[in-house]
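>>> please find the sequence and the predicted model below.
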Amino acid sequence: MILPIAVYGHPVLRQVANTIEPDYPNLQQFINDLWATMYRTDGIGLAAPQVAHSIRVFVIDLDVFKDEHPELKGFKKTFINPRIEFYSSKKIKLSEGCLSLPGIHKKVKRPDRICIHYQDEAFNHITEEYAGFAARVIQHEYDHLEGKLFIDELNWLTKVMLKRQLLNLQNGKVNADYRTLSV
């Protein structure tokens, strides 16, 4: 099922998401719905809070970038109860967008490398290191679980310049080619 995307101003986007257990009701169906929604919206990642579920789950598919980044070939993962355990001191600034902030793209500085501990769909514990683009996308989705958005990382002047766009989103004036969920 394709789920509506919660847009800026929806309170679920500012909540710290809850840890889940293997017996979470209909978890596999929910994960399938996350994938279907992500693909329908042309996203590369989607976190549960973005579809109004305050639980610690996100999905990422970076295989589309395999030509430019061969290390991303086959990169399609579900992250359950993730915890980033290490951030590198080296940071890189690149443009980001977000399905919950349609029409807004800005450069964000993020650590270039991370180490993340998470559970897969079978609730196996996994610890992995990522660098470059994969690390960036993981951090972006992880932030959603912490009640953060990429605009939180912007300088004050850029935030002031975005004020009108953000107010429009908050007031339900959304221009997106997917179903949205406003306040």
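Structure received. Note that the structure is predicted; figures quoted are calculated from it, not measured. Numbers count the residues shown, from 1 in each chain.
>>> going forward, measure contacts and count neighbours with C-alpha atoms only.
Fine.
>>> could you report the separation of Leu157 from Leu169?
To Leu169, Leu157 is 19 Å away according to Cα to Cα, to the nearest Å.
>>> so those two - more neighbours on which side?
Leu169 (22 against 8; other Cα atoms under 10 Å).
>>> name the element the closest residue to the more buried one other than its chain neighbours belongs to?
Nearest residue to Leu169, sequence neighbours excluded (Cα to Cα, 6 or more residues apart in numbering): Tyr8, at 5.8 Å. In this structure, Tyr8 sits in neither a helix nor a strand according to DSSP states H and E.
>>> and here is the other one:
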Amino acid sequence: MRRPLRIAQIGHPILRQPTRILTREELLSEEIQSFLDDLVETMREASGAGLAANQVYQSLRICAVEVGTILDTPIGPTFH
């Protein structure tokens, strides 16, 4: 089990600060990959659909998004 991270609450200054773009090398690093594992675990524990790094006090331009599975029933208009 990964370690869940603290999530910043609405109004916290970290949420308005600029984030840093990661280089390809940084993105592929063991440190960032481990952080992403923690970010996904935190998002899932909070029952979220997505979570950005700055929401867990890291000023990095990266996020996790839960995509889900393909629906069995299409969503859209029906024509008769």
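Yep, that arrived. All figures in this text were calculated on a predicted structure; none of them were measured in a lab.
>>> and the TM-score between these chains?
The TM-score (TM-score structural alignment, normalised by the length of structure 2) is 0.74; 70 aligned residues with a Cα RMSD of 2.4 Å.
>>> quick one: map Gln33 of structure 2 onto structure 1.
In structure 1, the residue matched to Gln33 of structure 2 (TM-score structural alignment) is Gln28.
>>> buried ones in the helix or strand where that match lies?
Assigned by DSSP H and E, Gln28 of structure 1 belongs to helix 27-40. Buried positions in helix 27-40 of structure 1, judged by neighbour count with 16 or more other Cα atoms under 10 Å: Phe30, Ile31, Asp33, Leu34, Trp35, Thr37, Met38.
>>> ok, average deviation of that helix from structure 2?
On superposition with structure 2, the mean distance recorded for helix 27-40 of structure 1 (mean Cα distance after the TM-score superposition for structure 1) is 0.4 Å.
>>> just checking, what packs against that helix?
Helices and strands touching helix 27-40 of structure 1, by 3 or more Cα pairs under 8 Å, 6 or more residues apart in numbering; DSSP states H and E, are strand 45-47, strand 57-61.
>>> contact partners of that helix?
For helix 27-40 of structure 1, the surrounding residues in contact (Cα atoms under 8 Å, 6 or more residues apart in numbering) are 1-4, 44-48, 58-59, 78, 121, 178.
>>> correct me, but Thr19 of structure 2 touches Ser59?
Yes - at 4.6 Å, Thr19 of structure 2 and Ser59 qualify as touching, with contact defined as Cα atoms under 8 Å.
>>> okay, these two: which has more neighbours?
Ser59 (18 against 15).
>>> so what corresponds to that one in structure 1?
Counting by TM-score structural alignment, the partner of Ser59 of structure 2 is Ser54.
>>> what's the nearest residue to that match if we skip its chain neighbours?
Nearest one to Ser54 of structure 1, counting by Cα to Cα, 6+ apart, is Ala17 at 4.5 Å.
>>> ok, the nearest residue to His125 of structure 1 once chain neighbours are set aside - contacts?
In space, and not counting its chain neighbours, His125 of structure 1 is closest to Gln119: 4.6 Å by Cα to Cα, 6+ apart. Going by Cα under 8 Å, 6+ apart, Gln119 of structure 1 touches Phe79, Ile80, Asn81, Pro82, His125, Ile126.
>>> which stretch of structure 2 is the helix or strand hosting Val108 of structure 1 matched to in the alignment?
Val108 of structure 1 is part of strand 105-111, with elements assigned from DSSP H and E. Using TM-score structural alignment, strand 105-111 of structure 1 corresponds to no residues of structure 2.
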